[in-house]
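Asks: Following is a predicted model, sequence given first.
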Amino acid sequence: MTRLQANALLLLTAVIWGTTFVVQQVGTGGLQAIAFTGARSLVGALFVMPLALLQYRRVQRQERRFTAIDWLGILLTGTILFTGATLQQYGIFHTTVTNAGFLTALYVPLVPVISFLLLRRKVHWSVWPGSACCLVGTYIMSGAQGLDLRLGDSWVIASSLFWAFHVILVGTMAVRTKAPLVVACGQFVVCGLCGLLLGIIIEQPTLPDFRSGLFGILYAGLLSTGIGFTLQVVGQRFTHEADAAIILSSETVFAALAGVLFLSEQLGAGEYGGASLIFFGIMIVQLVPMFRRRARGLDE
């Protein structure tokens, strides 16, 4: 596969993830956030499971054996995924698709910040101006006038923190286990079981609720979770990680476009400014280090 083809797969992934925000708002039927998150995650797990089992057997035979620490790490990853996904879903119910898309993307600058503060990993200087742009943009988009945060915006902002931890854990576990599909499937199973068990206890969904939300469950589970993740893994094998991060972060733009096309959402001038600042901050974090690495490569 060429780098151009890989980037095309990643762009398709961003389109799928961006449009899924619409489905998460209007396609859940009678399901509430926890049960819907659980159902879509189990569908995604079933989709990825055949490939994950093949990879698990290969790694067990040829590279390394899974340990109890590996499974505990996958359990923790799935628990954090469940928390982030549920908070995001609650938020999407109470804000616009456009806001949800851009505010979710706050995890991009949060990842290096958390790595620096908690893991003491070095970060590029561009993280700090990029994070500042995202912070100001979030302030504007969430209703800076009078600090009147929308309820949904607050939930989505909270979810972005868990998405950031999730990205760090997924990367760590994928490298440790040498089996990214196993990590993906395992976390989906954990997330799905947590969602369904807690959803049944707290939200008490009925069978008709699941029937009415079947389209959303299948779209989010098969396309966003199953196919989207698989395309991401395949694409990132053949392109630079910085290129991949930039392309995948464009899901914010596709979420905004989907909100305009399918839900007739509109942004005011201030909200456009806030969204632009967030996107600019994301680009700073991703592009500046990439250009610097390429410049050093040319110098050498």
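Replies: Here it is on my side, so go on. Numbers count the residues shown, from 1 in each chain.
Asks: Please count neighbours and contacts with C-alpha atoms only from this point.
Replies: Fine.
Asks: Okay, helices next: where are they in this protein?
Replies: In order along the chain, the chain carries the following helices (DSSP state H): 3-26, 33-62, 68-93, 97-104, 107-119, 127-141, 151-177, 180-202, 207-212, 214-218, 228-236, 241-249, 251-263, 269-299.
Asks: Measure how far the shortest one is from the centre of its chain, please.
Replies: Spelled out, that is helix 214-218. With Cα atoms, centre = their mean, to the nearest Å as the basis, helix 214-218 stands 19 Å off its chain's centre.
Asks: Show me which parts of that helix are buried, residue by residue.
Replies: Of the residues in helix 214-218, those buried under the neighbour-count criterion (16 or more other Cα atoms under 10 Å) are 214, 216-218.
Asks: which residues are contacting that helix?
Replies: For helix 214-218, contacts defined as Cα atoms under 8 Å, 6 or more residues apart in numbering pick out 23-24, 27-29, 36, 39-40, 43.
Asks: what about 10 Å?
Replies: 20, 22-31, 36-44, 208, 210-211, 220-226 (Cα atoms under 10 Å, 6 or more residues apart in numbering).
Asks: one more structure, for comparison:
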Amino acid sequence: MSRIQADLVLLLVALIWGAAFVAQKNALAHVGSFTFIAARFAISGLLVLPLALRERSKSKDISINRTHAFDLALLCVSFAGAVVLQQVGLEKTSVTNAGFLTGLYVLFVPVICRVIYKQTLSILIYPAALLSIAGVFFLSGGELTAVSPGDGLVLLCAVGFAIQVALIGKIMAAVKAPFRICLLQYASCALVALIAALAFEHPTLENIMKAALPILYAGAISGGIAYTLQVVAQQYTPASDSAVILSGESVFAALTAAVMKGERLTPTGASGCMLIILAILMVQFGPYMLAKRKS
């Protein structure tokens, strides 16, 4: 897969994730957050399981050993923690605040890659990340509501997603086992959410069936397909660049809400969309333009 193809795959992932916001909102009318997460990622895990087993049988020379154990454990914890914190935080803060604070992971990823993993980053990644953050801010309405306890949870969620994106890039550089890594993420997330659902909610088969369609979309398409494509594509696109491209999720979420829910995109929101698109174009074409200019 070429770099351009990988970037296009990540853009498709952002589109699928953006559309998942509507499905998620519809599902929560029938089931609790933890029940939704558990059901969603159980489906994702079942879908990727055959691919993981096939990968293991065909790639016997590639093993996930003790040297990668810490990174893999941190990946599972950060992914499961981010998903759960986002859901809990959404119940305690406004959608505007949650949308902006979650989007801060775009800024955290290059910091993690540079400071912790000592990776060399493109000079364009910093202005692109800032443009993306500004875009998410305007797309959220251009203002934040009063600070609430949920804001801290959502901010931690952004840190978790940033660690996940950065770790995927690091792990995939050493272990070419995308499907097994995806299975670990999905299984850990489903298990954590299931324990929380049984402890704090009262899931019933009847309510789960009422939310079957959005759960299937979120589990099969947004989870089983999109998250897996993310891991595969990040073998070819640096983590910091991936974060900027994936921020397009906010644009697609707004467009999906406008089409499916009749929500109006304000001029401020449209300006935010344009800034995010500009950031993605900088990451996509900027390096080629700089290389051409130097030559």
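Replies: Here it is on my side, so go on. The structure presented is a predicted model; accordingly, all values stated were derived computationally and were not measured.
Asks: still on that earlier bit, so which of the helices of the first structure is the most packed in?
Replies: Taking mean count of other Cα atoms under 10 Å as the contact definition, the stretch among those with the greatest mean neighbour count is helix 97-104, which reaches a mean of 28.
Asks: quick one on the thing from earlier: closest one to residue 168 of the first structure out of the buried residues of helix 214-218 of the first structure, please.
Replies: If you rank the buried residues of helix 214-218 of the first structure by distance to residue 168 of the first structure using Cα to Cα, residue 217 comes first, at 26.5 Å.
Asks: what lines up against the closest one once you look at the second structure?
Replies: Using TM-score structural alignment to pair residues, one finds that residue 217 of the first structure aligns to residue 215 in the second structure.
Asks: And residue 173 of the first structure, by the same measure?
Replies: Going residue by residue (TM-score structural alignment), residue 173 of the first structure aligns to residue 171.
Asks: got the contact list for that match?
Replies: Residues near residue 171 of the second structure by Cα under 10 Å, 6+ apart: 68, 71-72, 75, 177-178, 181, 231, 234-235.
Asks: Which of these are retained in the first structure?
Replies: Mapping these onto the first structure (both residues aligned by TM-score structural alignment, their matches' Cα atoms under 10 Å) leaves 68, 71-72, 75, 177-178, 181 still in contact.
Asks: mind checking how far stretch 50-65 of the first structure is from the chain centre?
Replies: For stretch 50-65 of the first structure, the distance to the chain centre is 25 Å (Cα atoms, centre = their mean).
Asks: Over to stretch 10-29 of the second structure?
Replies: On the basis of Cα atoms, centre = their mean, stretch 10-29 of the second structure is displaced by 11 Å from the centre of the chain it belongs to.
Asks: What of stretch 198-206 of the second structure?
Replies: On the basis of Cα atoms, centre = their mean, stretch 198-206 of the second structure sits 26 Å off its chain's mean C-alpha point.
Asks: just stretch 227-239 of the first structure next, same as before
Replies: On the basis of Cα atoms, centre = their mean, the separation between the geometric centre of stretch 227-239 of the first structure and that of its chain is 14 Å.
Asks: hmm, who's touching it?
Replies: Counting contacts by Cα under 10 Å, 6+ apart, the residues outside stretch 227-239 of the first structure that touch it are 1-17, 44, 47-48, 51, 180-181, 184, 219-224, 241-245, 248.
Asks: try it again with 6 Å
Replies: Outside of stretch 227-239 of the first structure, the residues within contact range by Cα atoms under 6 Å, 6 or more residues apart in numbering are 3, 6, 9-10, 13.
Asks: do stretch 280-288 of the first structure as well
Replies: Stretch 280-288 of the first structure is contacted by residues 126-127, 130, 133-134 when judged by Cα under 6 Å, 6+ apart.
Asks: okay if I get the contacts of stretch 227-239 of the first structure as TSV plus distance to residue 284 of the first structure?
Replies: As requested, these are exported to TSV (distance: Cα to Cα, whole Å):
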residue	distance to residue 284 of the first structure
3	22
6	23
9	23
10	20
13	22
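Asks: Max pairwise distance over the contacts of residue 171 of the second structure: which two?
Replies: Of all the pairs that the contacts of residue 171 of the second structure form, the one spanning the most space (Cα to Cα) is 68 and 234, at 17.4 Å.
Asks: Residue 29 of the first structure and residue 211 touch, don't they?
Replies: No. Contact between residue 29 of the first structure and residue 211 fails when scored by Cα atoms under 6 Å: they sit 7.8 Å apart.
Asks: how close does residue 52 of the first structure sit to residue 167 of the first structure?
Replies: Distance of residue 52 of the first structure to residue 167 of the first structure, computed by Cα to Cα, to the nearest Å: 19 Å.
Asks: Ok, residue 93 of the first structure next?
Replies: In this structure, residue 93 of the first structure and residue 167 of the first structure are separated by 24 Å, where distance is defined by Cα to Cα.
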